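Q: pasting the sequence and the predicted model now:
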Amino acid sequence: MDFKIELIPLAVSDVDRSVRFYGETIGWSVDHDRTVSPELRFVQVTPPGSACSICFGTGIDMMPTGSSQYIQVVVEDADAALAHLQERGVECQGVEDLPWGRFVYFADPDGNRWALQQIVIPSFTG
């Protein structure tokens, strides 16, 4: 039996701002942006190459108001990911080299934090 993570909810305070951040600023695909009623709006955004999306909106109540997520994503090249974010004006830290990977960190306007990890295969000598 497979268990596939397909959707991670985020709490956001301003849906339009989040659509602009993820869609226009970062350049991820805004798959759905549906307003069903003034009390219900659902937005789904997917990073390029990902089988898992994020969602946020109004009236979906998946996350408590004011909460935040920490999401880790695997990327092929941390330096390229950093350059992509910086070119788009996203405030982010430089690449952090750790024994288990190379990381780039950023946050959205609501404090949801992201870690982009380039997996590094350790080389053993001896």
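A: Noted; the coordinates are in hand.
Q: going by C-alpha atoms from here, please, whenever you check contacts or count neighbours.
A: Will do.
Q: skip the chain neighbours and tell me the closest residue to Asp77.
A: Residue nearest to Asp77 in three dimensions, not counting chain neighbours: Gln118, with 5.7 Å by C-alpha to C-alpha, 6 or more residues apart in numbering.
Q: one more structure, for comparison:
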Amino acid sequence: MDYKLEVVPVAVADVEKAKLFYSEQLGFVADHDTQISADVRVVQLTPPGSACSIVIGADTGAAPGTVRGLQLVVTDIDAARAELAGRGVEVSEVQHYSKDGTMAAGKGGEWNAFAFFSDLDGNGWVLQEGPGRG
């Protein structure tokens, strides 16, 4: 039996502003945008190359800006970071975990290179460099 994570809800304050951030600044594909009622609009967006999407506008029971640690794995963190910064995203410099558990500048070994950013509401995202998967 396969268990595939396909959609992760992300609480946002303003669906339209969040949709623009995720689609225009992060480059996510807007899969669908559905106005369910006068007060409820649900938008599903997918990162390029991902099998998992996020959904904004759905009632998550959480306050906007409370999601942390969503990870986007890329094969070239420097290029991904530069692309996001070029689109106006405030993204940290590349960092890695040192042996004492603190963050240090630059890349570490395999799977040990990270850059951090937040969406307009403060939901926290992580870029992580991983090896190519063929």
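A: Yep, that arrived. Please read all numbers here as calculations on a predicted model, not as lab measurements.
Q: TM-score for these two?
A: For these two chains in superposition, a TM-score of 0.87 is obtained (TM-score structural alignment, normalised by the length of structure 1); 118 aligned residues with a C-alpha RMSD of 1.4 Å.
Q: map the residue nearest to Asp77 of structure 1 across to structure 2 for me.
A: Using TM-score structural alignment, the equivalent of Gln118 of structure 1 in structure 2 is Glu129.
Q: do you know how far the residue nearest to Asp77 of structure 1 is from Asp97 of structure 1?
A: 9 Å (C-alpha to C-alpha, to the nearest Å).
Q: name the element the nearest residue to Val73 of structure 1 once chain neighbours are set aside belongs to?
A: Nearest residue to Val73 of structure 1 in three dimensions, chain neighbours excluded: Leu116, at 4.9 Å (C-alpha to C-alpha, 6+ apart). According to DSSP states H and E, Leu116 of structure 1 maps onto strand 113-118.
Q: which elements pack onto that strand?
A: In terms of contacts (3 or more C-alpha pairs under 8 Å, 6 or more residues apart in numbering; DSSP states H and E), strand 113-118 of structure 1 is packed against strand 70-75, helix 78-87, strand 101-107.
Q: I'd like these as TSV, with distance to Glu39 of structure 1 appended.
A: Below are these laid out as TSV (distance: least, C-alpha to C-alpha, whole Å):
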stretch	distance to Glu39 of structure 1
strand 70-75	27
helix 78-87	33
strand 101-107	27
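Q: re earlier: what residues are up against the match of Gln118 of structure 1?
A: Counting by C-alpha atoms under 8 Å, 6 or more residues apart in numbering, Glu129 of structure 2 touches Val73, Val74, Thr75, Asp76, Ile77, Glu110, Trp111, Asn112, Ala113, Phe114.
Q: ok, Ile56 of structure 2 next?
A: Counted by C-alpha under 8 Å, 6+ apart, Ile56 of structure 2 has contacts Pro9, Val10, Ala11, Val12, Val15, Ala18, Lys19, Val42, Val43, Gln44.
Q: that's a strand at the last one, yeah?
A: Yes. Inclusion of Gln44 of structure 2 in a strand is indicated when DSSP: H, G, I helix; E, B strand; the rest coil is applied.
Q: spatially nearest residue to it (excluding sequence neighbours)?
A: Gln44 of structure 2 sits nearest to Val55 (C-alpha to C-alpha, 6+ apart), 4.3 Å away.
Q: reformat the helices and strands packed on strand 113-118 of structure 1 as TSV; add mean neighbour count and distance to Gln93 of structure 1.
A: Converted to TSV, those look like this (neighbours: other C-alpha atoms under 10 Å; distance: least, C-alpha to C-alpha, whole Å):
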stretch	mean neighbour count	distance to Gln93 of structure 1
strand 70-75	14	15
helix 78-87	16	8
strand 101-107	20	6
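Q: returning to what we had before: just the buried positions in the strand holding Leu116 of structure 1, please.
A: Trp114, Ala115, Leu116, Gln117, Gln118 (16 or more other C-alpha atoms under 10 Å).
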